[in-house]
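Engineer: could you look at this predicted model? Sequence included:
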Amino acid sequence: MENIDSPRVRGRRPPQGDPVVDRALALLAAFDVRHPSLSLAELSRRSEIPPSSALRLASRLVEWGALERGADGRFVVGLRLWEVAALAPRARGLRQVALPYMRDLSEVTRQHILLAVREGDEAVLVERLSTQRAMPVLYYVGGRLPLHSTGVGLVLLAHAPAEFQDEVLARPLVHEPEKIPVSAAALRRTLAQVRRDGLAIVHRQAPRPLVTVAAPIFDGDEQVIAALSVLVPEEGADSRALGPAVRTAARAVSRGLGSSAALGPDPAGGRTDADGRTEVDDPGAGG
């Protein structure tokens, strides 16, 4: 795809402006969960690309199928982009192995079952199973979750490299939507407990009371590559039953991925429940 707005210079970048692929990616990045549909003016403003250029690029993306344009003139993400994204090996193989065990958990809990991986400094939800009676949640497949205040995020952060943990802990972190500051020292203790216990239980009070129970998933190299969680209303939730169920499912998925060390560590020390599981009282956590 050549640069539409700048004369082509063989073997060099265009003399002015960003490469066309960067501008096309900027258009795609303009969409998010709060902006799934954009007018040309909105697309131009959010991508910081002039309207005429945005229109030409968007039209090319529509032709390829990365975007679609409705009768009202608004743009949405196209189906072909989803088809390509579904081929991502990190999610595809993981989902194939995990789905049977996620279905088992879904049948037992009748709520939400989440599967997430770490991408940069966030968790990305690669699968979610939910029943009709499940409580409303904001998480959607392909959506991003904070590492410091969600069940799957805490598991993934706890097993991330120490340098990365230090980088995250050095930031000013807050729980959303309550805007409550996160104590780096308390978070570091929580991460240590999650590593020891092999399971995290997070209590959230906003926007509604819920409990999430998360466990790590290991690959054949015995590295934590994903986290599995159950998210249920706090009322009537039995973490003593959910913990072993989530841990068992995560171990089964790990074995399916070639792990031979999926039994998890023994609980040791810290503030845990009677079964040795980490419990975090967090008004801004979930997932």
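Structural biologist: On my side now, so go ahead.

Engineer: from here on, just use CA atoms for contacts and neighbour counts.
Structural biologist: OK.

Engineer: to what extent is H159 buried, counted in neighbours?
Structural biologist: Applying other Cα atoms under 10 Å, we find 19 residues neighbouring H159.

Engineer: quick one: contacts for it?
Structural biologist: R195, V224 (Cα atoms under 8 Å, 6 or more residues apart in numbering).

Engineer: burial count for L257?
Structural biologist: 19.

Engineer: could you find the closest non-adjacent residue to it?
Structural biologist: D219 (5.2 Å; Cα to Cα, 6 or more residues apart in numbering).

Engineer: the one you found and A227 touch, don't they?
Structural biologist: No. The pair D219 and A227 fails to qualify as a contact (Cα atoms under 8 Å) at a distance of 11.5 Å.

Engineer: tell me which of the two has more neighbours.
Structural biologist: Shown here are D219 and A227; by other Cα under 10 Å, A227 has more neighbours (25 against 20).

Engineer: try it against this one:
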Amino acid sequence: MCPGERNDEGATAARLALLLTAFRPGDSALGVSELARRTGLPKSSTHRLIGHLARQGLLERDGTGVRLGLRLFEIGQLAVRQRGLADAARPYLADLREATRNTVHFAVLEGTEVVYLDVLRGPDAPRLPSRTGGRFPAHATAVGKAILAFSPDSLVEQVIAAGLGRISRRTITAPGLLRRQLAKARAEGVAYEREESVPGVVCVAAPVLDAGGTAVAGISLAGWANRMGTARIGPAVRTASLALSRTLRG
């Protein structure tokens, strides 16, 4: 993609966002003229962009105007549920950080990556590239492996088909080895990552499971490879994930 195409896409995305955020509390349907006035966009562009949004269900026709579509409500509910997950997890994450003084992550799987819903940095832990709202390839993280180990096989194959990119010298890039690690994690309830995302850092993770035993999220603990004993820390991470799983089911 050339720079001009990227700029065009960015400008289009910005105009679409302007239209969606032009609606205010109390608004029902707005006409093209009013939306053009609020956004500062030409009426012709406003009309064209409204058509795109309406076809995706993000806006709905209402007489001569448009209103926010139900698809936006559905997307908003997903965000609320994710925020609710993070809020429910926070006490368990805080206890784990307090007990170990290492960095605790809470993440969900989206496509082939984990998305960090919360990151509590430990005072004795190394600086890590992870951040709340950030993403990382699932195969290169303990929390990604923990989630994949308790996910449908189709998700695992999707991750493998996308390519197991090398993040560090020790990243697992062989599909067979990844599958064996996931099988071991499923049997033990705990997944490990040993300097596979960041040199000198190890990580232990466990899945947060729904009533059917499928992972909905994962908790991980990261620390220095020469200080944090993964075998010793594993049970604590597993206990936190089990407790959160019970809380979410209740």
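Structural biologist: Structure's in. What do you need? In this text, all values refer to a predicted model and were calculated from it rather than measured experimentally.

Engineer: re the thing from before, translate the residue nearest to L257 of the first structure into the numbering of the second structure.
Structural biologist: D219 of the first structure maps onto D210 in the second structure, with residues paired by TM-score structural alignment.

Engineer: what separation is there between that match and A243 of the second structure?
Structural biologist: Distance of D210 of the second structure to A243 of the second structure, given as Cα to Cα, to the nearest Å: 12 Å.

Engineer: show me the contact partners of the helix or strand hosting V204 of the second structure.
Structural biologist: Element membership of V204 of the second structure, judged by DSSP states H and E, is strand 201-209. Outside strand 201-209 of the second structure, the residues within contact range by Cα under 8 Å, 6+ apart are 126, 141-143, 146-147, 150, 189-196, 215-225, 228, 230, 233-234, 237-238, 241-242, 244-245.

Engineer: okay, and which of these map to helices?
Structural biologist: Mapping the contacts of strand 201-209 of the second structure onto helices (DSSP state H) picks out 142-143, 146-147, 230, 233-234, 237-238, 241-242, 244-245.

Engineer: strands of the second structure, residue ranges please.
Structural biologist: 59-62, 65-68, 103-110, 113-120, 135-137, 191-194, 201-209, 215-224 (DSSP state E).

Engineer: next, the angle from the third one to strand 201-209.
Structural biologist: Right, strand 103-110 of the second structure. 50 degrees (axes from the mean of the first three to the mean of the last three Cα atoms, to 10 degrees).

Engineer: read off where strand 103-110 of the second structure ends up in the first structure.
Structural biologist: Using TM-score structural alignment, strand 103-110 of the second structure pairs with 112-119 in the first structure.

Engineer: buried residues in the matching stretch, which are they?
Structural biologist: For stretch 112-119 of the first structure, burial by neighbour count (16 or more other Cα atoms under 10 Å) applies to H112, I113, L114, L115, A116, V117, R118.

Engineer: swap in stretch 194-204 of the second structure?
Structural biologist: Buried residues in stretch 194-204 of the second structure, counted by 16+ other Cα under 10 Å: R194, E195, E196, S197, V198, V201, V202, C203, V204.

Engineer: the fifth one against A142, yeah?
Structural biologist: Think V198 of the second structure. No. Between V198 of the second structure and A142 there is no contact under Cα under 8 Å: 11.8 Å.
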